[in-house]
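Participant: Here is the input, now give the coordinates:
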Amino acid sequence: MMISGVVYSLGDWIAQCVEGKPLFDFDRTRMFRSGLVGFSLHGSLSHYYYQFCEALFPFQDWWVVPIKVAFDQTTRATLWNNIYFAVLRLLRFESPASISSELKATFLPMLTVRIFLWFRFLHLLILLFTTNFLTICSLRSPVT
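Facilitator: Next comes the predicted model:
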């Protein structure tokens, strides 16, 4: 949970710098809110999500991995993004009606972008995992 809070705080700081704010002149309240959501929700919800995912897909065969990855990158990612943005807006004291209308308006575009972004870079991830897997296997093999 602590790691999630730190990562979300740093991520928000980087996002503000990318948006054009000077390196040390950023919205600390916004960064704190983001870190608070990461600290209080991300770690614990991820823990329960992975337990749920193991119960939903209890198989250990190779074909389960792509199914879990697809489920994670579509269903879980979209659900978490909605929770994250809703809680951030509640911490900014926005009305539940405005939060609900914005989430309804952005749900499908967000899901679509995630799917297209994920499948566009899937081959890079497979290459990365294959390279890492082969490296680990070569380190574990006895030297002759």
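Participant: CA only for contacts and neighbour counts going forward, please
Facilitator: Noted.
Participant: Report the central residue of this structure.
Facilitator: Central residue of the chain (CA atoms, centre = their mean): residue 77, 5.8 Å from the mean position.
Participant: Could you tell me how many residues sit around residue 82?
Facilitator: 20 (other CA atoms under 10 Å).
Participant: Verify the contact between residue 88 and residue 37 for me.
Facilitator: Yes: between residue 88 and residue 37 there is a contact at 7.2 Å, judged by CA atoms under 8 Å.
Participant: Which one's more surrounded, these two?
Facilitator: Neighbour tally, residue 88 and residue 37, criterion other CA under 10 Å: the higher count belongs to residue 37, 22 against 18.
Participant: mind listing what's buried in the strand or helix carrying the more buried one?
Facilitator: Residue 37 belongs to helix 28-37 when assigned by DSSP states H and E. The neighbour-count check on helix 28-37 (16 or more other CA atoms under 10 Å) flags 30, 31, 32, 33, 34, 35, 36, 37 as buried.
Participant: So which residues of the protein form strands?
Facilitator: Assigned by DSSP state E, the chain shows no strands.
Participant: And this one, please, so the two structures can be compared:
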Amino acid sequence: MTKEKIKEMMKEARLMRNYDHPNVVKIYGVVVEREPLMIVMEFITGGALDEYLRKNGNRVKLEEKLSNMCAGAAWGIEYLHYMNCIHRDIAARNCLYTNRKHVKISDFGLSRKGDAYQLTTAKKLPIRWLSPETLASGLYTKVNSSIKYDGTISKW
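Facilitator: All right, here's what the predicted structure looks like:
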């Protein structure tokens, strides 16, 4: 693992350790004494929400989607915004679904602390669901994050 990857991973872990919410994946620690380095998080039995929806989408009732999936993701995002975090990659693939049908936000690799984050260099980004404002200006805000959430749930 390169020094840059280690640095990114540790940044993600440091950010995650600040969060304690039912709709945000919990971090328990980081294994750094041997390869591969790992972030140890709570185990979510259901896996990624996008995979769950691919397998079960036509059998999932609208009420379940609204009350469990959409609301759970929204509560997690609201908490992250309250904690001054911009996730920057809200998508069903980064939401985990428990066997109790709760959604938990995960994958904080692109997340940043603050009210806004300005891209300073060209980087690989998941642009498929970026808000038009972010695409045009490179500025991520809590509002843009909410717009990305809207784009994500429209796919559910």
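Participant: Quick TM-score on the pair, please.
Facilitator: Superposed pair, TM-score by TM-score structural alignment, normalised by the length of structure 1: 0.26. Supporting alignment: 64 aligned residues with a CA RMSD of 5.1 Å.
Participant: can you give me how far the helix holding residue 37 of structure 1 is from the chain middle?
Facilitator: 17 Å (CA atoms, centre = their mean, to the nearest Å).
Participant: Which residues does that helix contact?
Facilitator: Contact with helix 28-37 of structure 1 is made by 4-10, 12-13, 84, 87-88, 91, as judged by CA atoms under 8 Å, 6 or more residues apart in numbering.
Participant: Just the buried ones among those residues, please.
Facilitator: Taking 16+ other CA under 10 Å as the criterion, what is buried in the contacts of helix 28-37 of structure 1 is 4, 5, 6, 7, 8, 9, 10, 12, 13, 84, 87, 88.
Participant: where do the helices sit along structure 1?
Facilitator: Taking DSSP state H, the helices of structure 1 run over residues 2-18, 28-37, 43-56, 64-71, 77-91, 96-140.
Participant: Mean neighbour count, the ones you listed: which tops it?
Facilitator: helix 28-37 (a mean of 19; mean count of other CA atoms under 10 Å).
Participant: Just give me the closest of the buried residues of helix 28-37 of structure 1 to residue 48 of structure 1.
Facilitator: Closest approach between those and residue 48 of structure 1, by CA to CA: residue 37, at 16.2 Å.
Participant: any idea how far the closest one lies from residue 10 of structure 1?
Facilitator: Using CA to CA, to the nearest Å, one obtains 13 Å as the distance from residue 37 of structure 1 to residue 10 of structure 1.
Participant: Output the buried ones among the contacts of helix 28-37 of structure 1 in a markdown table, with distance to residue 53 of structure 1 appended to each entry.
Facilitator: Formatted as a markdown table, these follow (distance: CA to CA, whole Å):
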| residue | distance to residue 53 of structure 1 |
| --- | --- |
| 4 | 20 |
| 5 | 23 |
| 6 | 25 |
| 7 | 24 |
| 8 | 24 |
| 9 | 27 |
| 10 | 28 |
| 12 | 28 |
| 13 | 31 |
| 84 | 20 |
| 87 | 24 |
| 88 | 26 |
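Participant: Need the three-state assignment for residue 51 of structure 2.
Facilitator: State at residue 51 of structure 2, reduced to three classes by DSSP: H, G, I helix; E, B strand; the rest coil: helix.
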